[in-house]
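[1] Sequence plus the predicted model coming up.
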Amino acid sequence: MIDHANATRFGRVRTHLEAVRIAAGLRAWLYEFLLFGFKQGWACLFGALMLALLLGTHLFYPADAPLHRYDFLTLAAVLIQLTMLALRLETPREAIVICAFHLIGTVMELFKTQAGSWIYPEQSLLHVGAVPLFSGFMYAAVGSYIARIWRIFSFSFSGYPPMWTTALLAGAIYVNFFAHHWLPDVRIALFTAAIAIFWRSWIWFTPWYEVRRMPLLLGFLLVALFIWFAENIGTFANAWNYPDQHHGWQMVSLPKLGSWYLLIIISFVLVSLIHGIRRMRSDEIADLIQTPAASVEQQGHENAA
């Protein structure tokens, strides 16, 4: 049987790096930390390239270029996607995730720009309404990251709620992003519901040999915080502006971090529908807690991707 995940270029590099043996101690901890960072960086590849394009074109793109900057960004994003697929740096399933997030993000962008939540200050030919097409790729970068990190770290879950509850929560969050312009904003209730639904949920992931775990709600926060920092780069690069940035750049307000937290939940639930949820059995959890390294060693590289 062919391991299609390991057939990717990253899969082969990952298998090689994971095969390294280092005696327990500071060196082993440092190696695992660096390997964790390498995998995170790889999962962020699409988003990192998009951020680099936003910043690079802001600083160096010619003002008199025959192609609008936004249109260049759109074409560059498409080229990055096709190149990653051609070089097998990304799987077809991850490309499907990107397309789904692009569509969902563009619909939200159309509504939010019309409502005045933010604007795109530059001109473009490749746009829908007031929304340049490159903007959908920013949402796609989030979906790409979650889909790739899910596979790279072999996610499993304990205490995960029924899928119908997570789908209902994600749907309510998405509706509130639109409805709060006419109806009361219920995001406090949505935060409360997220805590009630996920408070028992742990995510189990494998950076190297030992399986690690983290509260899922904390994982959502860390990803949201990372995206909030990335959004500051995007607005600094004049890719889009919030109303309080019209007269000069300033950092994106902290309440936006809450919005990203809710959006991460939507993104996570959507990816879970594609990847599925591997639920940890109680005996598996007990074995990992008692002999974590041995348990991972027994798994070998069957989850390598």
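    Yes, it's here. Residues are numbered from 1 along each chain as shown.
[2] can we go C-alpha only for contacts and neighbour counts from here?
    Fine.
[3] quick one, strands of the stretch 1-150 of the chain?
    Along the stretch 1-150 of the chain, counting by DSSP state E, counting those that start in this stretch, strands occupy 127-128, 131-132.
[4] One more to weigh against that first structure:
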Amino acid sequence: MPAGRSARVGRERRGRVTDREFTAVERRIDAWAHGVLDRAPASRARAFLIEFVVFTLKQAWACIFGAVLLVIIVTARLVYPDEAFIARNDALTIAAIVVQIVMVAARLETLRELRVIVMFHIVGTIMELFKTDVGSWVYDADGILRIAGVPLFSGFMYAAVGSYMVRVFRLFDLRFDRYPRRWLTGILAAAIYLNFFTHHYWWDARWVLLALVVLLWARCVMHARIFRVRLRIPVVLAFAGVALFIWIAENIATWAGAWAYPDQVDVWQPVSATKLVSWFLLMIISVVLVAWVYKPRPPDAVNRP
């Protein structure tokens, strides 16, 4: 191999996530994909197309748990009989548990990721218990697999967000320029979580918290490896993009009857755009939890522009 190509390949390999951070299935896919893509003829248009396709496939793979769960919810709305022996909510809970077991057993998910998902499940369920009690949203009353008025499948929807966050962190080998101190992000995330409860009884601080998020992460830039290049994105913009996609998924889930906001009980209508702020703030809790498992790393010197 020529010295110049050898040096370039070495730089690319040092910038990638190490093999041990992939699942067994992902290692096989990665080896096959690089074998195909490395032989692709070089041209600017083809290079752009390869990067776009790889980006799309990685995003799809990162959100596989949430996507499967959303398909199950929609399918249950369309074909699951109302008079079935097992209530729809219980069937959703059982299906979510089966999907989670399959992902771990088939090594589509690492045990490290499972820890984060369990944390999201607990954090989300606690919030669900409170929010349903104060009437922020409601679930159908059927089924026995529930805590108070909250069916157990609801925690898996938060787990789906956690699954996406931790998988995208790994699959794109995310690195960060000027990431805030983690203790500061932890304090802000705790304040955001607390505000989800206290704003029902006291002043709603969400706009102040939103401003603090922008201020704290304003200088932070995320570096995401696609295939041969790294994409540089302001972190705040990335937060907003993910929040938007979660809001779209929420519209699909409420249409499918997974839960309903007060203005959707009689007739379904799109989820209020103001929920985008709530999802944006929830993203911060997600990011902070993931950052305690995957410590944010700066870009390698060889990858800096």
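    Right, received. Where do you want to start? Nothing here was measured: the structure is a model prediction, and the numbers come from that model.
[5] TM-score them against each other, please.
    Overlay of the two chains. TM-score (TM-score structural alignment, normalised by the length of the first structure): 0.91; 285 aligned residues with a Cα RMSD of 1.3 Å.
[6] Let me know which of the strands of the stretch 1-150 of the first structure is the nearest to F46 of the first structure.
    strand 131-132 (18.3 Å; Cα to Cα).
[7] Against the second structure, what's the mean shift for that closest one, could you check?
    In the superposition against the second structure, strand 131-132 of the first structure averages 0.2 Å from its aligned positions (mean Cα distance after the TM-score superposition for the first structure).
[8] Any chance you could list what contacts that strand?
    Y70, D71, T74, T106, E109, L110, T113, Y120, S124, L125, L126 (Cα atoms under 8 Å, 6 or more residues apart in numbering).
[9] again, 7 Å this time
    Y70, E109, L110, S124, L126 (Cα atoms under 7 Å, 6 or more residues apart in numbering).
[10] Tell me which of the residues you listed fall in helices.
    Y70, E109, L110 (DSSP state H).
[11] Now, of those residues, which are buried?
    Y70, E109 (16 or more other Cα atoms under 10 Å).
[12] Show me what Y139 of the first structure aligns to in the second structure.
    By TM-score structural alignment, Y139 of the first structure lines up with Y158 in the second structure.
[13] List the residues that contact that match.
    F120, H121, G124.
[14] R148 of the first structure too?
    R148 of the first structure neighbours (Cα under 7 Å, 6+ apart): A43.
[15] how about a cut-off of 10 Å?
    39-40, 42-45, 90-91, 93-94, 97, 154, 271, 305 (Cα atoms under 10 Å, 6 or more residues apart in numbering).
[16] For those, give me TSV that also has neighbour count and distance to P66 of the first structure.
    Shown next, in TSV, are the contacts of R148 of the first structure (neighbours: other Cα atoms under 10 Å; distance: Cα to Cα, whole Å):
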residue	neighbour count	distance to P66 of the first structure
K39	18	38
Q40	17	37
W42	18	34
A43	24	34
C44	19	31
L45	19	29
E90	23	32
T91	18	34
R93	13	35
E94	22	33
V97	23	32
S154	18	46
V271	22	39
A305	22	42
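[17] circling back to that earlier point, keep only those of the contacts of Y158 of the second structure that are in helices.
    Counting by DSSP H, these contribute F120, H121, G124 to helices.
[18] among the residues you listed, who's most crowded?
    Neighbour counts for these (other Cα atoms under 10 Å) peak at F120, which has 25 neighbours.
[19] Looking at the alignment, what corresponds to it in the first structure?
    Looking across to the first structure (by TM-score structural alignment), F120 of the second structure lines up with F101.
[20] what's near enough to touch the residue most central in space within the second structure?
    By Cα atoms, centre = their mean, the second structure has its centre lying nearest to Y164, at 3.0 Å. Residues in contact with Y164 of the second structure (Cα under 10 Å, 6+ apart) are 59-67, 113, 117, 242, 286.
[21] out of the ones in helices among the contacts of strand 131-132 of the first structure, who's nearest W150 of the first structure?
    E109 (26.2 Å).
[22] list the contacts for the closest one?
    E109 of the first structure touches 103, 115, 117-119, 128-133, 135-136, 139, counting by Cα under 10 Å, 6+ apart.
[23] I'd like to know how many residues surround the corresponding residue of the first structure for H199 of the second structure.
    In the first structure, H199 of the second structure lines up with H180, judged by TM-score structural alignment. A count of neighbours around H180 of the first structure, defined by other Cα under 10 Å, yields 12.
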